[in-house]
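A.B. asks: Sequence and predicted structure, then a few things I'm wondering about:
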Amino acid sequence: MLSKSTGPRYVKSLLILIPLFVTIFYISLTNGTFDLTINDVIHTLLRINPVPAHDLVLFDYRLPRIVVASLVGLGLGIAGAVIQGITKNGLADPGILGINAGAGAAIVLFLFFFHEQFGSFSVLMQPLFGLIGGLVAAVIIYLLAWKNGRIDTQRLILTGIAISSGFGALAMYLSLKMKASDFEMATVWTTGSVYNANWQSILAMLPWFLLIIPIYRKSYLLDLFQLEESSLKSLGVSIEKEKAILLLSSIGLVSACVSVSGGIGFIGLMGPHIAKQLVGLQHRYIMPICGVIGMILVVASDFIAKNLFSPAEISVGIIISIIGVPYFLYLLLKARS
């Protein structure tokens, strides 16, 4: 049931954001090195006098790339909202806390040692290795940030940055040991890219997105976590258990995203802040808005990345960082004041 104050803002936000996403989706689908008209798209999708060149552009390149970018934005946006809710820290983000880097390093480790052994199944295995890497990073950060029976938020950020740098260095070291062709692919991937997106990548990601269901069903707990721990205990909430479930689910989401897009940061940082300004502080409303905002940011950034210096292409992670770094500094200065 929507509250009187939140209801109109939530509905209004969706009525603005969803058409905006559809518009960006359409622009990205029809524009590029090979431009298509809306009739070309409709005829190709409905198989009305199909043209092989249109089939190649839509089904082999643009559609899988846009769908992957959308899923990555959705997953990282929701995971960011969960992590900020658990840590009660508005500067927390899967990228800043090192979870992206941990998942990425584990996937580079997989590509280096096991990629050839698994053959065509390697795409399906990457999210699993990413989950292990993300969990290792999260456990290390959790242990180092623990102080006096609780997580110290300042330590959390500093530890996350250190862990992120460490895992990033490990991924780079392993990349340097790869063949020249594999090194180029790994370097582009680690900076954040959906260049190699395909339908198999989408199939590998989709099962992990079922984690959104338990996350959303427990979204009310993220509101309760903003209270003092003594108040939570009086309400009968098993704090550490629920935090562990939500954190594990969000790491699974992040790992699925990192496995196909590499280290795209700042989506989980910007999404929750923008969502809170739009719909308030209740997480059951924040999370869908975060997801849509993440989709808009990644799809739009990917369109810019592939067309800004066409025919050359830069990584989508670089475009998002250009937006995200100033936003992070703004939030940091705001928090200090």
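C.D. replies: Great, that's in hand. Source: prediction; values computed, not measured.
A.B. asks: From here on, just use CA atoms for contacts and neighbour counts.
C.D. replies: Noted.
A.B. asks: all strands for this protein, in order.
C.D. replies: Taking DSSP state E as the test, the strands found in the chain are 146-147, 150-151.
A.B. asks: In addition, the following structure is provided for comparison:
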Amino acid sequence: MRRSMERRYWMTLVAGAVLLLAVVYVSLTNGVFNLTVTDVIKTLLRIDPVPEHDMVVFEFRLPRIVIAAFVGFGLGIAGTVVQGITKNGLADPGILGINAGAGFAGVLFMLLFEGKMIGASLLSIMAMPMFGLAGGLMAAGFIYLFAWRNGRLEPGTLILVGIAVGSGLSAATIYLSLKMNPQDYEMAAVWLTGSIWNANWNYVLSMIPWFLLLVPVVFRKAPILDVLQLGEESVKGLGVRTEKEKSVLLIASIGLVSACVSVSGSIGFVGLLSPHIAKRLVGLHHRRVMPISGLVGMLLVVISDFIAKTVFSPAELPVGIVISIVGVPYFVYLLFRAKM
């Protein structure tokens, strides 16, 4: 049985990677300005470079695809962690208020440095995830303040407190956005719905340190998430310091979400959908679920971004809206299934 699941995991991983490459190929070659496979290969390998092709591939499409992949991977993993900690399949970073906290901090950053986000320097772009982390930690602080009972986090209370904190921070975000000048307000409104239209390589660089630091931490603690699914007394009997492990995992997921929100705004439902799809594909062990969940998240965001920028061209939908079109019905389905 174990060997069969391991084989299934590797087959799923390879199939997902092939599908992702196919989606990347379609996204690179199709759009307002269509390219052939030969054009893309020559541009990437620097064979007889054409300025127009360089601009389309390296300045517009490729950084956008890379950021979409990073965002999907980070949100997929963070969603797996949050569902593992709360033992609730309906939980995700958005429901816990982490997205709202990072979004609030992002809008505050825009307000403080108004007019300097588009074409901003690398230093200011690198500072954006720090603001996002501070906002995410602020949301986590409120959650701990109200959900901590008898020396531990109550999973049920955690969800309710997260929804309340998220609603409060969303209201504060709207208040801050109303203080902006019209140009920055328009940018903030698009950003908050989940959009990566302003992607560039500086944003990619701002995300890399966070992923290099936090993804190994989360992957190494995947077995802890398996243990946390047992009863509280059983976990303590195994010698696991549950509250410490929960705190480390929660802070790591907040860091990942903050890095994602800083470049794409608040994209919902990826952290909800990806773990469920991954568990259906490879079982319940988090060592296998986590990479597949990240891969599914990458596919969701890259595909949704391609749809967002092409279906209504030359107009463009925020990618968060496209994902919500799929996410809301699936969330309702999960809600009804949980009640049965």
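C.D. replies: Looks like it arrived, so ask away. Model, not experiment: these values are computed from the prediction.
A.B. asks: would you turn the strands of the first structure into JSON lines with distance to residue 111 of the first structure and mean neighbour count?
C.D. replies: Shown next, in JSON lines, are these (distance: least, Cα to Cα, whole Å; neighbours: other Cα atoms under 10 Å):
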{"stretch": "strand 146-147", "distance to residue 111 of the first structure": "33", "mean neighbour count": "13"}
{"stretch": "strand 150-151", "distance to residue 111 of the first structure": "34", "mean neighbour count": "14"}
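A.B. asks: Just send those strands back as a markdown table, with distance to residue 297 of the first structure too.
C.D. replies: Compiled in a markdown table, the strands of the first structure are given as follows (distance: least, Cα to Cα, whole Å):
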| stretch | distance to residue 297 of the first structure |
| --- | --- |
| strand 146-147 | 33 |
| strand 150-151 | 30 |
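A.B. asks: what do we get in the second structure for residue 101 of the first structure?
C.D. replies: Correspondence of residue 101 of the first structure to the second structure, assessed by TM-score structural alignment: residue 100.
A.B. asks: tally of neighbours for its match?
C.D. replies: Counted with other Cα atoms under 10 Å, residues neighbouring residue 100 of the second structure total 33.
A.B. asks: Skip the chain neighbours and tell me the closest residue to it.
C.D. replies: Distances taken as Cα to Cα, 6 or more residues apart in numbering place residue 166 nearest to residue 100 of the second structure, at 5.2 Å, with adjacent residues excluded.
A.B. asks: how far away is that neighbour from residue 125 of the second structure?
C.D. replies: Using Cα to Cα, to the nearest Å, residue 166 of the second structure is found at 24 Å from residue 125 of the second structure.
A.B. asks: And for residue 253 of the second structure?
C.D. replies: 20 Å.
A.B. asks: So for the two, which sits in the more crowded spot?
C.D. replies: Neighbour count, other Cα under 10 Å: between residue 253 of the second structure and residue 125, residue 253 has more, with 27 against 22.
A.B. asks: corresponding residue for the more buried one in the first structure?
C.D. replies: Correspondence of residue 253 of the second structure to the first structure, assessed by TM-score structural alignment: residue 250.
A.B. asks: Check residue 128 of the second structure too.
C.D. replies: Residue pairing (TM-score structural alignment): residue 128 of the second structure is matched to residue 126 of the first structure.
A.B. asks: residue contacts, its match?
C.D. replies: By Cα atoms under 8 Å, 6 or more residues apart in numbering, residue 126 of the first structure lies in contact with 107, 110, 256, 259.
A.B. asks: Quick check: the farthest pair among those?
C.D. replies: Between any two of these, the greatest separation by Cα to Cα is 14.3 Å, found for 110 and 256.
A.B. asks: which of these two has more neighbours?
C.D. replies: Neighbour totals were compared for residue 110 of the first structure and residue 256, and residue 256 leads with 32 against 18 (other Cα under 10 Å).
A.B. asks: Touching, the more buried one and residue 205? I think so.
C.D. replies: Yes: counting by Cα atoms under 8 Å, residue 256 of the first structure does reach residue 205; the two are 5.5 Å apart.
A.B. asks: Now for the two: what residues contact both?
C.D. replies: The contact sets of residue 256 of the first structure and residue 205 overlap at residue 127 (Cα under 8 Å, 6+ apart).
A.B. asks: ok, the contacts of residue 126 of the first structure vs residue 231 of the first structure, which is closest?
C.D. replies: residue 256 (34.7 Å).
A.B. asks: who are the neighbours in contact with that closest one?
C.D. replies: Counted by Cα under 8 Å, 6+ apart, residue 256 of the first structure has contacts 126, 127, 128, 130, 131, 204, 205, 208.
A.B. asks: count of neighbours near the residue nearest to the fourth one when sequence neighbours are not counted?
C.D. replies: Sequence neighbours aside, residue 103 is the residue nearest to residue 130 of the first structure in space, at 4.0 Å (criterion: Cα to Cα, 6+ apart). By the other Cα under 10 Å criterion, the neighbourhood of residue 103 of the first structure contains 36 residues.
A.B. asks: is it true that residue 103 of the first structure touches residue 260?
C.D. replies: No: in this structure, residue 103 of the first structure is not within contact of residue 260 by Cα under 8 Å, at 11.1 Å.
A.B. asks: what's around the corresponding residue of the first structure for residue 174 of the second structure, how many residues?
C.D. replies: Using TM-score structural alignment, the equivalent of residue 174 of the second structure in the first structure is residue 172. Counted with other Cα under 10 Å, residues neighbouring residue 172 of the first structure total 17.
A.B. asks: mind checking how far the match of residue 101 of the first structure is from residue 332 of the second structure?
C.D. replies: 21 Å.
A.B. asks: Ok, residue 16 of the second structure next?
C.D. replies: Taken as Cα to Cα, the span from residue 16 of the second structure to residue 332 of the second structure is 26 Å.
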